[in-house]
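# the sequence isn't on hand, but the structure is:
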């Protein structure tokens, strides 16, 4: 009898914490279902931009991405494209040198995007820019991208996250990667902005006020540079806007091993950021820095795949032990699936998604083992192999 009481207590405690995570996702997923109620007016001034493409072993995609960006319907004298070439082939660098861009060739012993960005800012020196845009080497944008960012900046948006979305859906893994990103967009970006909170950053498709970025990028050193930038911004109470109608097309990982390596790096960055941010939580609470408190709450939560797996396993386990205990777990699992379904955009709901979902249990198991394989990952760059298109 005492054993059942202990199990019942543990069951209640576990349910409480899992329910907080599921409730959090549900609230912001529901908020993210509504469309943005306003758009920025056309800017009266043409602001100056620096566009950074950190490129580590990105020979397959970098030239195509840069060529695409150079098609902007924006005065060419008002933006400079800078490629930071790290461990790319001489032939790739020679091709890039033929383009109207600044090419910085580096050879870091331990490569990271943070090092590339810091070097680029040093090289730009005293050039006069209003904003800096960071794109991945495989990212492409629409011709009005810079004008849209310009419009937002003139209205006071000093930090902007654009809508990163999939450019390829050619494998089940790529589809799941795209779905995961769109769920993040709905919950941690669109839903947050709808409720007056800052958007999460995503690593590319980001724009920053130039002077702020130049000063603060020196404080960033890990492979989770976007999370470090988020901490700096939210500590300083700088709002991060999200522009859902400004797409940045990103190549999704096509193979399971690349998917898992990517998630392992993200997990490591999340735990490292949480460890660094937790000491600031009491001050954030007392100073009513809601955005910073919310960010810590995000990092405390289990990754979604693990949350699904854990809730499913506990639902089955409590059914076998005592079906009365299991009712609340099955309800929680239903609410979790409902939240995730609300967050998936219609264009991804098709037969291919139904087929891809079969991989989720395997990915959940692999993600669980990733929890024990994170040592040192946050200090180095894990290259994601790109396919040919």
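Arrived safely. Being a predicted model, the structure only gives us computed values, none of them experimental. Residues are numbered from 1 along each chain as shown.
# CA only for contacts and neighbour counts going forward, please
Will do.
# buried set for stretch 298-310?
Neighbour-count burial for stretch 298-310, counted by 16 or more other CA atoms under 10 Å, picks out 298-299, 301, 303-309.
# pull the distance from it to the chain's centre.
For stretch 298-310, the gap between its own C-alpha mean and the chain's C-alpha mean amounts to 16 Å (CA atoms, centre = their mean, to the nearest Å).
# hold the first one in mind and look at this next one:
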């Protein structure tokens, strides 16, 4: 990897490490003597408990910082392009998607792969519009859940996928394929997607491969923010883990799964609202592996309005925590039994939202500290609580927000490497996004 680095890569990495490592250490050293009020009011036991949790959070944050190092440098394909051999089922679950499905199917007609080796199947999931009719117009096979030929297991997208899987298994079409590729109804895909997946699966025995997730709509402020976060995660999380041989994350769309694994492990059945995360954990627990493909892209439509974004984030958060608490035990058991660090890495990812909670708590207590400055001595605000806030929560706020700001450094680098627009056009793009609100 390092042999492909430029001087600019090394310079950016040096500055990044200096700020990332030096910042929190300097802040922590400057406030280490100020914890006395916390100990005085709450005792050593609670102090040690809180500081242990905080240290754990910071160490895991440093782990993510370590991961980002392996995202620098040009991404080079590490497998040979092979002749088409693998057979694919492209499944598109769609609920009342008549507005976008036609464009998606038109885009998929450009796929550069022998037509005899793949089949496009639209799963019209309880649709009341023209979704099924549009799919048939474009020559796609249609599975309509309204016919109720099989028992619907679960809700939402995973239920639709499982219904489609049951139908295809019943007709013999499932076993006629090697892999199932899942796309959303509004996705576009690079024409080379199946050639790349075929080559990577033949070169490396992955159970599933996640494609690079890009954005279709980065022309508004909110959707551009989503796009930039994806560019960052794709390079400094997904690509980094791929280079280290760790399991990658399944992103809900643009991923391909081995048919044999689906048949042996209950397909797309899911107990949570985050079926992608749950499938990722199931694959790892079963001894499989999840790979990453950085050399072809799926273009996904990101939320453009705050309400839609909040609903999506709320749904994802609920499902994420559910999956985390229900799988931490089995993953720990697998780790102690095998010693494989991949299980610890999955636990770390499952609890990656821990930092958000600490940010929120630290911010609340920092606001309380600010209130203590304006409330007169002896007023309604307890001064002992103000002392505790000044001694612990404010310093931790400073450290957490320093780390949060440092997160913008890989975001900038991710934009630089992978954004589909020029680096110098960044300010103009942001300005247009603000103006389009």
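Received, thanks. Note that the structure is a prediction, hence the values are computed from the model and not measured.
# TM between them?
Here the TM-score for the pair of chains, by TM-score structural alignment, normalised by the length of structure 1, is 0.81; 358 aligned residues with a CA RMSD of 3.1 Å.
# which of the buried residues of stretch 298-310 of structure 1 fall within helices?
298-299, 304-309 (DSSP state H).
# can you add distance to residue 28 of structure 1 and give the residues you listed back as TSV?
Output for these, formatted as TSV (distance: CA to CA, whole Å):
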residue	distance to residue 28 of structure 1
298	12
299	15
304	14
305	18
306	19
307	16
308	17
309	21
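# and which of these is nearest to residue 340 of structure 1?
Of all those, residue 304 has the smallest distance to residue 340 of structure 1: 9.2 Å, by CA to CA.
# which non-adjacent residue is nearest residue 274 of structure 2?
Distances taken as CA to CA, 6 or more residues apart in numbering put residue 319 closest to residue 274 of structure 2, at 4.8 Å, once the chain neighbours are dropped.
# the one you found -> structure 1?
Superposed on structure 1 with TM-score structural alignment, residue 319 of structure 2 falls opposite residue 269.
# show me what contacts its match?
By CA atoms under 8 Å, 6 or more residues apart in numbering, the contact set of residue 269 of structure 1 is 222-224, 227, 378.
# quick one: those as JSON lines, columns for distance to residue 290 of structure 1 too.
Listed next are the contacts of residue 269 of structure 1 as JSON lines, based on distance: CA to CA, whole Å:
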{"residue": "222", "distance to residue 290 of structure 1": "25"}
{"residue": "223", "distance to residue 290 of structure 1": "26"}
{"residue": "224", "distance to residue 290 of structure 1": "22"}
{"residue": "227", "distance to residue 290 of structure 1": "17"}
{"residue": "378", "distance to residue 290 of structure 1": "27"}
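# from the residues you listed, list just the buried residues.
222-224, 227, 378.
# and the furthest pair within these?
Farthest pair in these (CA to CA) is 227 and 378. Separation: 11.4 Å.
# list the buried residues for the strand ranked longest in structure 1?
If you go by DSSP state E, structure 1 has its longest strand at strand 241-250. Neighbour-count burial for strand 241-250 of structure 1 flags 241-244, 246-250 (criterion: 16+ other CA under 10 Å).
# what's the neighbour count on residue 105 of structure 1?
16 (other CA atoms under 10 Å).
# again with residue 265 of structure 2
Neighbours around residue 265 of structure 2, by other CA under 10 Å: 14.
# residue in structure 1 paired with it?
Under the alignment (TM-score structural alignment), residue 265 of structure 2 maps onto residue 216.
# ditto for residue 79 of structure 2
In structure 1, residue 79 of structure 2 lands on residue 40 (TM-score structural alignment).
# right, I'll leave it there.
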